[in-house]
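Visitor: turn this into a structure:
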Amino acid sequence: MITSAQLRAARALLGLDQRHLAELSELSVPTIQRMEASDGVIRGNVDSLMKLIGALDRAGIELIGDNALSQGGGRGIRLKTVHAPDPRQGKRP
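Guide: Purely as a prediction, here's the structure:
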């Protein structure tokens, strides 16, 4: 499974635009756009999802599910389930 947020983050980490990701995954640009516009987990054709995940994997992206450990040794980020305070609100004494 992959969420739309993971897809957008993966594309940003790789420095790819939607067109380039579409080429790498052998999908159309409108398909990538629909996937990124999804709410939460991306739903769709299993073949399309497998092409997308395969392309991301070949490009060096490791998808990490909820409560899963990362086996990779590269750098990355992970979204916490509890969000940090808004840094724009300043520090409190």
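Visitor: hey, let's count contacts and neighbours off CA atoms from now on
Guide: OK.
Visitor: can you give me the helices in this protein?
Guide: Assigned by DSSP state H, the chain shows helices spanning 4-14, 18-25, 29-37, 46-59.
Visitor: now those helices in JSON lines, with mean neighbour count and distance to residue 66?
Guide: JSON lines is the format used below for the helices of the chain (neighbours: other Cα atoms under 10 Å; distance: least, Cα to Cα, whole Å):
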{"stretch": "helix 4-14", "mean neighbour count": "17", "distance to residue 66": "12"}
{"stretch": "helix 18-25", "mean neighbour count": "17", "distance to residue 66": "24"}
{"stretch": "helix 29-37", "mean neighbour count": "16", "distance to residue 66": "19"}
{"stretch": "helix 46-59", "mean neighbour count": "15", "distance to residue 66": "17"}
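Visitor: compare with the first, here's sequence two:
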Amino acid sequence: MRQDMSIPKVSIRQIKAARALAGWSQEDLASASGVSLPTIKRLEAQDGEVGGRPETGQRLRGALEAAGVVFLEDGGTADGGPGVRLREKT
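Guide: This next block holds a predicted model:
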């Protein structure tokens, strides 16, 4: 099984919402993920799933998860769609 198949894709809207929940700028996300700022700007100017190389989406998602964001897949929100939330503090 290819590694990129193990991590579900995320949408640009989820990335933007996750970044807002984390209180991060695009620059903060670039620094934390290792994805270039121009790439993040280009991706966030679009809609739909994160395109490009699978590792780009994985790096963005991984950085945001490390900041306490939980990505909700389809069926994870009240309306049944995908979303994001902050991890509960213990």
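Visitor: re earlier: possible to save the helices of structure 1 as a markdown table with distance to residue 75 of structure 1?
Guide: Formatted as a markdown table, the helices of structure 1 follow (distance: least, Cα to Cα, whole Å):
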| stretch | distance to residue 75 of structure 1 |
| --- | --- |
| helix 4-14 | 10 |
| helix 18-25 | 21 |
| helix 29-37 | 23 |
| helix 46-59 | 14 |
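Visitor: out of these, which comes closest to residue 65 of structure 1?
Guide: Smallest distance to residue 65 of structure 1 across these (Cα to Cα): 9.9 Å, for helix 4-14.
Visitor: give me the angle between the closest one and helix 18-25.
Guide: Here helix 4-14 of structure 1 points in a direction 90 degrees away from that of helix 18-25 (axes from the mean of the first three to the mean of the last three Cα atoms, to 10 degrees).
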